[in-house]
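> Attaching a predicted model along with its sequence, questions to come.
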Amino acid sequence: MKLHSIVKSTLLAAAVISTGLQAKPVYVATTAIVEHPALDAVRDGVKSVLEESGYTGDELKFTYESAQGQPAIAAQIARKMVGDEPDVIVAIATPSAQAAVSVSRNIPVVFSAVTDPIGAKLVQSLKQPGSNVTGLSDMVNVRQHLALIKEFVPNLKTLGVPYNPGEANSVSSVAALKVAAAEMGIKIIESAAPKSADVMIATKQLVGKVDAIYCPIDNTIISAVESVIKVGIDAQIPVFAGDTDTVSRGAVAAVGYNYFDLGRQTGDIVVRILKGEKAGSIDVKMAEGTDLYVNPKMAAKMGIEVPAAVLARATKVIK
C-alpha cells in the first residue's frame, strides 16, 4: 500500500472517531394485528433472540406497532414501515402479515403466528418459498384439542366455536376442526364475530345449543375472550382455548404453544436474514413444542372438574 493511502485511511478513521460517527444500527420493524398476551409474547421472543445474537443498544433499532384489531390500520402500518426501509419487517398474525406482504417488494418480511401461510396467500410453498417472504406457522393439532375437551366433557356432542370469518387463519382452523370433529362424532356450531364488540353476542347465541365452547386462535376472539368466559360462567358451559395464554385469562384448559418460544423461533429466522440469507430461500418453519395449561378454579365456576389424569400431566396449573 502506498504511503499516501495509509495516511488517508488513518485520517479517515480518526475523523470517524472524532465526530462520533457509528455504523448504521440494524433496524427490525415489528407489527401485530392486535395487542394480547400471545402476540405480545411473540414480539418479546423475537427481541430476546436479537439481543442474544449481539444486536443490542445502539446496534439495534427495534420498533413495534399494533393495528388495534383493524385490517385497515394494519395496511397503513405496513405502508409506513416499507417507507421507513427497515432491514426486516416482522409481521405477527395473519392480517398484519397479509398487509406487509402486499406492499413489500424488496424488504424481507418474516411472519409469525400465522396458521395457514399458503391459504393466506403469503407464500406458494412452505419449502423454499421464494420472493422476500418466509416465517413461522402455528398450525395447531385440532384433533389433540378435541381429545382434551372430551376428557373434560366425555359426552360431548356439540361444540360451539365463536370466530371471525374475516380472518383467514380462523377460517382454516374452523375448517380443520369440523373435519376432525365429524370423525369423532362431534357437531361444530359456529357463531360469527367480525369484530371484538361482537364477541359477547356471538357467544351468547351458542347458549342452549352446545355442550362446550372452543376459542380457536382467532385474534378477534382472543382480544375479547373475557366476554366468552363470562358467558361460560353465567350459562355453566365450559370454555376451552386453542392457546395456553387464554387459560390464564379464564379458559378451563388448552394444549398449545408457548408463544414466547414461537417468538424465539421466529427470531432465529430474522437473525439468519440479517446475516445474509435470503428470506425466500429459508423454509417456512412449523412451530415446535406444546404445553398443557389448566385452570381448576375456572373449571369449577363453569360447573366441571379437571380430570385427575389431565391434572397429572399439566405443564402449568393456574392458581
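Right, received. Where do you want to start?
> only C-alpha atoms for contact and neighbour calcs from this point on.
Will do.
> Show me what counts as buried in stretch 157-168.
Neighbour-count burial for stretch 157-168, counted by 16 or more other CA atoms under 10 Å, picks out Lys157, Thr158, Leu159, Gly160, Val161, Pro162, Tyr163, Asn164, Pro165, Glu167, Ala168.
> Please read the previous query as pertaining to stretch 50-64.
Neighbour-count burial for stretch 50-64 [16+ other CA under 10 Å]: Leu50, Tyr55, Thr56, Leu60, Lys61, Phe62, Thr63.
> for these, which one is nearest Ser281?
Of all the buried residues of stretch 50-64, Leu50 has the smallest distance to Ser281: 20.4 Å, by CA to CA.
> Could you measure from the closest one over to Ala32?
Distance, Leu50 to Ala32, by CA to CA, to the nearest Å: 18 Å.
> How about Ser191?
Distance, Ser191 to Ala32, by CA to CA: 24 Å.
> Comparing these two, which residue is more hemmed in?
Taking other CA atoms under 10 Å, Ser191 and Ala32 do not tie; Ala32 has more neighbours (30 against 19).
> Excluding sequence neighbours, find me the nearest residue to that one.
Nearest non-adjacent residue to Ala32, counting by CA to CA, 6 or more residues apart in numbering: Ile92, 4.5 Å away.
> Tyr259 is in contact with Arg43, isn't it?
No. Applying CA atoms under 8 Å as the test, Tyr259 and Arg43 come out as separate, 9.0 Å apart.
> ok, which stretches of the protein are strands?
Ranges of strands within the chain are 26-32, 60-66, 88-92, 109-114, 133-137, 158-163, 187-192, 212-215, 239-241, 253-256, 285-286, 291-294, 316-317, based on DSSP state E.
> Use this one as the comparison:
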Amino acid sequence: MKKRLLAGMLTASLVVLSLTGCGTKDASTSGSSGGEEGKVYHIGINQYVEHAALDASYKGFVDALAEAGYVEGKNLKLDYQVAQGDMSTAQTIATKLVNEAPDLILGIATPSAQALANATKDIPILVTAVTDPAGSQLVASNDAPGGNVSGTSDLTPVKKQIELLKQLVPGAKKVAILYSSAESNSVIQADAAKAALKEAGMESTDATVSNSNEIQQVVQSLVGKVEAIYAPTDNMIAESMPTVAQVANANKLPVICGEGGMVDNGGLATFGIDYYELGKLTGKQAVKILEGTAKTADMPIEYLPDEKCTLKVNADVAKELGITIPEELQQSK
C-alpha cells in the first residue's frame, strides 16, 4: 500500500487536508473545440436526489464540458431531471430521456443509473456517484464494461474512514453503520465497513432505514447502545444528514461520514473524495464519447486520482461533542 500524506489547515470550523490513496486510475481528455461545427449536442441527466455531493457532481460534469467547448445555449442542450429520491420517478425520468433520443445520458447515483440502464441498451450512458458499477449490475466488469454504460466510481476509502473514527473516538468499542438497505452502493460500503471495524477491533451493528421518515427514530434507538456512528455515501442519509446530526450530536454520538457534504451538515469528520472533481472526470469521458474517440463498451470505470481525496473535520461539532482533534490532524503539512 502506498504511503499516504496529509496536508492542509484547520479553519474556524473545518479542517481540510489532502489525502492520497483514494483512487487507482486517472484520465485526461483529448483536446476539444466543442464537436462538429453547427451541431447542438443533447445530453439528458437523471439525478436521483438533491444533496451536496450529487449536486457537485453535476456541476463538475457541466464545467468539464464547458472547458472542452460544449456550452449550454450554444452547442449543448441539457435536460436535467431530479427524481427526488423516488425510484419510480427515476424510472419515469429514464423513459422520458430515452424517448428524446439524446446523444448521451448521465445517471447520477446508483438508482438513477440503474433506471437508465434498464431503459436503453443503445444510447450511451455515463454514470457517476456509483460505488461499484459492476456490483450494481450496470456493467459486465469495471475494467471492461462491454455495453452502453460506463462512467466513474465514488468508491471511498472506507478503511481510512474507520481508522479516522478510531483516531477521533479512541474509546469506541461498538459502532453503528447507518444506511439504506435499498441502496446497493450503501450495502457494498456497509460490508466494507464491517470488515474494517472488525480488523480495527471494534464491533459493528446495522442501523438500516427504508425511508427517510425512519431516520430520526433509528438514530435515537442507538443512544446508549453504541459509541459512534458510521454513515457511508448513502443518498438517503446524506439528504437527511441535518436530522441525523441533530439527534446524534445532542446525545454525544460522533458520526463519521462518507463524504464532505455530510460533514458540512453536522457530521464529525470524513476522509472522502471531491464530488465536483468526480463530475469533471465524468465530463471528460463525455467529451470523448461526443467526439467519437471512445465508446462506453471499451471505456473502463474510472476513479479519482490520489490527490483528489480530502480529510474534513467539523471543528464546531468536535467542540460540541467534547472531542479533541489530535495534534497531527491540526498540524500535518
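Now that the structure is in, tell me what you want to look at. Note that the coordinates shown come from a computational prediction; the quantities given were computed from them, not determined experimentally.
> re the thing from before, out of the buried residues of stretch 157-168 of the first structure, who's nearest Gly232 of the first structure?
Closest approach to Gly232 of the first structure among these (CA to CA): Gly160, at 11.0 Å.
> After alignment, which residue of the second structure pairs with the closest one?
Aligning on TM-score structural alignment places Gly160 of the first structure opposite Ala176 in the second structure.
> Please name the residues that touch its match.
Residues in contact with Ala176 of the second structure (CA atoms under 8 Å, 6 or more residues apart in numbering) are Ser204, Thr205, Asp206, Ala207, Leu222, Val226, Ala228, Ile229, Tyr230.
> What is the burial count for the corresponding residue of the first structure for Tyr276 of the second structure?
Alignment note (TM-score structural alignment): Tyr276 of the second structure maps to Phe260 of the first structure. By the criterion of other CA under 10 Å, Phe260 of the first structure has 20 neighbours.
> who touches Phe260 of the first structure in this structure?
By CA under 8 Å, 6+ apart, Phe260 of the first structure lies in contact with Ala38, Ala41, Val42, Arg43, Asp44, Gly45.
> Skipping adjacent residues, who's closest to the counterpart of the first one in the second structure in space?
Under the alignment (TM-score structural alignment), Ala38 of the first structure pairs with Ala53 of the second structure. With CA to CA, 6+ apart as the criterion, Ala53 of the second structure has its nearest non-adjacent residue at 5.5 Å, and that residue is Tyr275.
> Hmm, His51 and the one you found touching each other?
No. At 11.2 Å, Tyr275 of the second structure and His51 do not qualify as touching, with contact defined as CA under 8 Å.
> the more surrounded of the two?
Between Tyr275 of the second structure and His51, Tyr275 has the larger neighbour count (other CA under 10 Å), namely 28 against 18.
> Report the separation between that one and Tyr58 of the second structure.
Tyr275 of the second structure is 9 Å from Tyr58 of the second structure, where distance means CA to CA.
> again with Glu203 of the second structure
From Glu203 of the second structure to Tyr58 of the second structure the distance is 37 Å (CA to CA).
> likewise Asn211 of the second structure?
Taking CA to CA, one finds Asn211 of the second structure at 24 Å from Tyr58 of the second structure.
> More neighbours: those two, which one.
Applying other CA under 10 Å to Asn211 of the second structure and Tyr58 shows that Tyr58 carries more neighbours, namely 25 against 14.
> Show the contacting residues for the match of Ala38 of the first structure.
If you count contacts by CA under 8 Å, 6+ apart, then Ala53 of the second structure has Glu259, Gly260, Gly261, Tyr275, Tyr276 around it.
> per the alignment, the second one corresponds to what in the first structure?
Under the alignment by TM-score structural alignment, Gly260 of the second structure pairs with Thr244 in the first structure.
> Hmm, its match is touching Ile222, no?
No. Using CA under 8 Å, Thr244 of the first structure makes no contact with Ile222, being 11.1 Å away.
> so how far is Gly208 of the first structure from Ala38 of the first structure?
Separation of Ala38 of the first structure from Gly208 of the first structure (CA to CA): 30 Å.
> Tell me how many other residues surround the counterpart of Val247 of the second structure in the first structure.
Counting by TM-score structural alignment, Val247 of the second structure lines up with Val231 in the first structure. A count of nearby residues for Val231 of the first structure, using other CA under 10 Å, gives 22.
> Just give the closest residue to Val231 of the first structure, not the sequence neighbours.
Spatial nearest neighbour of Val231 of the first structure, excluding adjacent residues (CA to CA, 6+ apart): Lys204 at 6.4 Å.
> And for Lys225 of the second structure?
The shortest distance from Lys225 of the second structure to any non-neighbouring residue, by CA to CA, 6+ apart, is to Lys174 (7.8 Å).
> Same check on Pro232 of the second structure?
Among residues not flanking Pro232 of the second structure along the chain, Gly258 sits closest, at 4.2 Å (CA to CA, 6+ apart).
> List the contacts of the one you found.
Contacts for Gly258 of the second structure (CA under 8 Å, 6+ apart) come out as Thr156, Val158, Gln161, Tyr230, Ala231, Pro232, Thr233, Asp234, Thr270, Phe271, Gly272.
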